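Chemist: pasting the sequence and the predicted model now:
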Amino acid sequence: MLSPESAEIVRATLPVVGASLDTITTRFYTSMFTERPDLLDGLFNRGNQANGEQRRALAGSIAGFAKALLDHPEERPDRLLSRIAHKHTAVGVTDDQYVIVHKYLFGAIADVLGEAATPDVIAAWDEVYWLMGGALIALEARIYAQVGADDGRTWRQWRVVERREETPDVVSFLLRPIGDDPVPPARPGQYVSVRVRMPDGVHQLRQYSLSGTGEEGLRRITVKRVRGGEGAPEGEVSTLLYDTVRPGDELTLSAPFGDVVLEDGDAPLVFASAGIGCTPITAMLEHLVATGSRRRVLLLHADTSPADHALRQDMERLADALPAAERIFWYEADAPQGARTGRMDLTGVQIPRNAVAYMCGPLPFMRDVRGRLRAAGVAARDIHYEVFGPDLWLGEDS
């Protein structure tokens, strides 16, 4: 994919550029938002800007893409690109915004690298950028077409028909579409963006997994209020939704996006989740029950206590309705009879042969589970994961 000349330069400069990427992306976002503050209104997540996760995810994806081009020049890293493309379409990224990003990103590269940013180096990394950008633009166009939307215009109003308190910090909203236009279908495991106007007038977007669907086109999202503390700010959108949204209110939702979806088949399934990571897993269980699946299912979930386990009754009910399902829950406190005490420990847990696994939860949790699944013989290609927020694992997963 890369020209031989550019590949040689990128290979030689990747260690220097990679070591500087955090500084480069910090400079990039600072300069871009200084000149284009409008991009923070309804596109970029300012919470992820404040905690640095977005710049680290961007740095990881650039480095991962460049390394993939060098290590496998005849292959396109579609798994990496698909994850990014779904994240982009969920917030309505459009083709022209790649030009804006290019301007500020390469300005930051020149500033940070200084004399090392020779014309040949800039040209080689420019080729990397547009190979990645061009592939993403094409993928995003196909995703937009699949949901029947023009670039970025996937928004629709939904009415809250039910609010259910799941735990002291988690609430579910059952939603009905407003109007008669057809609703794009949702696959189990996908998420939607919720677009809200904050008290200061700025629009912010957040993604929430569809934790279930219902009859007549209903959909459910489950929101965990992110509490601040120890230097971390509280979640501004999750707090607003938790504190203010009631039945009868309207929410602005995107079409469903996300490439981590439950695929049909006969292979055994392993679902592993922790905390609010149970939301896409619950939707997958619901789909299996609705389709009368007889697949073997091993459901694994870890939480701080039963009272903090959102959707616990749904997960128990759905797993018990599947003829070949087993569920094991771990709780750090107040574990009831039949559950296990402590954090998830797969020692002694029999992982089905030829299983396909789906994980969702904090990155340290998923790293540990992934290692244990690999040790149990699950193929890397059969382990799928969803990350809430910027994917800091992107580019290093294999």
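Modeler: Received, thanks.
Chemist: from now on I want contacts and neighbour counts done on CA atoms only, so please keep to that.
Modeler: OK.
Chemist: tell me which residue lies farthest from the centre of this structure.
Modeler: Farthest-out residue of the chain from its mean C-alpha position, per CA atoms, centre = their mean: Glu115, at 37.4 Å.
Chemist: structure two is appended below for comparative analysis:
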Amino acid sequence: MLSEKSTATVRATLPAVGAAVGDIAELFYTKLFAAHPELIRDLFNRGNQNAGLQKQALAGSIAAFATHLVGHPDTRPDVMLSRIAHKHASLGVTRDQYAVVHQHLFEAIAEILGEAVTPEVAQAWDEVYWLMAGALIAVEERLYAEQQVAAGDVWREWTVTGRVEETADCTTFRLTPADGAPAPAHRPGQYVSVQVELPDGARQIRQYSLSTSPGSPVRAITVKRVHGPAAEGPDGEVSHHLHARVHAGDTLRVSAPYGDLVLEDSGAPVLLASAGIGCTPMLSMLEHLADTGRTAPVTVLHADRSPADHPLRGDHRALTHKLADASARFWYEEAAEPGDGRGRMDLSAVPVAPDTRAYLCGPLPFMRAVREQLIAKGVPARDIHYEVFGPDLWLASA
């Protein structure tokens, strides 16, 4: 809960801070990486840093959190906090790192806003920061406890037992713990972090959804190779490394599974909508539904460039056919086959059962468009859940 005094101060200064939050984030990361170069080398995604995506995400989360506290001082934006905490846990972030962030963030705030940062203003925004940090720390430590690991100690060596070239740019890596111990349990839709050592010595980390169900004897990730800077993201240096250098018999450093986009254990109808490599968490959910004999309606939707670019397309269809009441429809920009949609995903002719729980994964514009169509069909916003690969820019671009 934000104190009354700080609420008034934050409300009064929020327009100025909000207008400058992008510059603050830029200077913060400059200061942070100058003091701790190991963080950009071994923890932060330097591709996202170079493209400015992480700065946008930080700015968006700070602005959203402060705005929420001012408007609802007795509550917290738990959905946003949960998503951030799961990502932090998959990276092994620990409590002491929040003090480091605090130091450089508040130096950046003071430098950007200058004399506007009076002691009263500094104290109010300090309270905002530690409310957010404290909430994240609490969730992250709970997540570590659930995985039965010490805070930050999320890494294990896994052996690649096989690889399958799904498409020209998507490869599935089958994994098993190198120590022979059981794989940690995961929920359908969760992801793991994978850390690789690149030729320049950097140990970069990326998140990849587990594309198999919790009941499967196999753990697998399907990785799309990213070709150079693009509108949806920066260079894929880790994906290129995995495609070019990692083969059966090699080992990878893999985190415990995390992620808050998980399939609810209920009897409600389910809709799974994805685009591109966003199908991977949907496949885990779909396989789980098939394994558990779900009888409620299941609607499977996917959009891609072409059938040849659709990763795990055969699994998408085969798993759908295993369910008692399920249908699948795909949309392709090119080479659509009879029965497939052409162009972008259009839900106008797709029936949506009452009380449907919808799960979305793909590029942000795709998810926004599908969410709007679902809401127009009567699906409440609370029943539409999403996952973003990379920094979550949903709030930053709202």
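Modeler: Arrived safely, thanks for sending. Computed from a prediction, not measured in an experiment: that's the story for all the values here.
Chemist: trace the residue farthest from the centre of structure 1 over to structure 2, please.
Modeler: Residue correspondence to structure 2 (TM-score structural alignment): Glu115 of structure 1 is matched to Glu115.
Chemist: residue contacts, the aligned residue in structure 2 for Leu210 of structure 1?
Modeler: Residue mapping for Leu210 of structure 1 onto structure 2 gives Leu210, with TM-score structural alignment as the criterion. Remark: with contacts taken as CA atoms under 8 Å, 6 or more residues apart in numbering, Leu210 of structure 2 is in contact with 188-192, 219-222, 280-281, 284.
Chemist: returning to what we had before: if I look at the match of Glu115 of structure 1, how far off is Val121 of structure 2?
Modeler: Using CA to CA, to the nearest Å, one gets 10 Å for the distance from Glu115 of structure 2 to Val121 of structure 2.
Chemist: swap in Val79 of structure 2?
Modeler: To Val121 of structure 2, Val79 of structure 2 is 27 Å away according to CA to CA.
Chemist: residues in structure 1 aligned with the longest helix anywhere in structure 2?
Modeler: Counting residues, the longest helix found in structure 2 (DSSP state H) is helix 4-35. On the basis of TM-score structural alignment, helix 4-35 of structure 2 is assigned to residues 4-35 in structure 1.
Chemist: check stretch 376-393 of structure 2 too.
Modeler: When stretch 376-393 of structure 2 is compared against structure 1 (TM-score structural alignment), it corresponds to residues 375-392.
Chemist: what are the buried residues along that stretch?
Modeler: Across stretch 375-392 of structure 1, burial judged by 16 or more other CA atoms under 10 Å covers 378, 383-388, 390-392.
Chemist: using a markdown table, lay out those together with distance to Val237 of structure 1 and secondary structure.
Modeler: As requested, the buried residues of stretch 375-392 of structure 1 are arranged in a markdown table below (distance: CA to CA, whole Å; DSSP: H, G, I helix; E, B strand; the rest coil):
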| residue | distance to Val237 of structure 1 | secondary structure |
| --- | --- | --- |
| Val378 | 37 | coil |
| Ile383 | 31 | strand |
| His384 | 27 | strand |
| Tyr385 | 24 | strand |
| Glu386 | 20 | strand |
| Val387 | 18 | coil |
| Phe388 | 14 | coil |
| Pro390 | 16 | coil |
| Asp391 | 19 | coil |
| Leu392 | 21 | coil |
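Chemist: what's the closest of these to Gln157 of structure 1?
Modeler: The shortest approach to Gln157 of structure 1 among the buried residues of stretch 375-392 of structure 1 belongs to Phe388, at 23.2 Å (CA to CA).
Chemist: re the thing from before, so if I had to pick from Val79 and Val121 of structure 2, which one is more boxed in?
Modeler: Here Val79 of structure 2 and Val121 are compared on neighbour count by other CA atoms under 10 Å; more neighbours surround Val121, at 16 against 10.
Chemist: distance of the more buried one from Glu107 of structure 2?
Modeler: As defined by CA to CA, Val121 of structure 2 lies at a distance of 14 Å from Glu107 of structure 2.
Chemist: equivalent analysis for Ile62 of structure 2, please.
Modeler: The spacing between Ile62 of structure 2 and Glu107 of structure 2, counted by CA to CA, is 16 Å.
Chemist: tell me which of these two has more neighbours.
Modeler: In this comparison of Ile62 of structure 2 against Glu107, neighbours counted by other CA under 10 Å, the higher total goes to Ile62 at 20 against 15.
Chemist: my read is the more buried one is in a strand, agree?
Modeler: No. The secondary structure assignment for Ile62 of structure 2 gives helix rather than a strand, going by DSSP: H, G, I helix; E, B strand; the rest coil.
Chemist: and the longest strand along structure 2, how far out from the chain middle?
Modeler: Under DSSP state E, the strand in structure 2 containing the largest number of residues is strand 155-165. From the chain centre to the centre of strand 155-165 of structure 2 is a distance of 21 Å (CA atoms, centre = their mean, to the nearest Å).
Chemist: for the strand or helix carrying Val79 of structure 2, give me the average deviation versus structure 1.
Modeler: When secondary structure is defined using DSSP states H and E, the element that contains Val79 of structure 2 is helix 78-91. Following the fit onto structure 1, the mean deviation recorded for helix 78-91 of structure 2 is 0.6 Å by mean CA distance after the TM-score superposition for structure 1.
Chemist: for that helix, packing partners?
Modeler: Contacts of helix 78-91 of structure 2 with other secondary structure elements, assessed using 3 or more CA pairs under 8 Å, 6 or more residues apart in numbering; DSSP states H and E, are made with helix 119-146, strand 191-197.
Chemist: which part of structure 1 matches it?
Modeler: The alignment of helix 78-91 of structure 2 onto structure 1 (TM-score structural alignment) covers residues 78-91.
Chemist: report the buried residues of the matching stretch.
Modeler: Judged by neighbour count (16+ other CA under 10 Å), stretch 78-91 of structure 1 contains these buried residues: 80-91.
Chemist: can you check stretch 349-363 of structure 1 too?
Modeler: When burial is assessed from 16+ other CA under 10 Å, stretch 349-363 of structure 1 yields the following buried residues: 351-352, 355-363.
Chemist: and Gly212 of structure 1, how far from Arg219 of structure 1?
Modeler: Distance, Gly212 of structure 1 to Arg219 of structure 1, by CA to CA: 6 Å.
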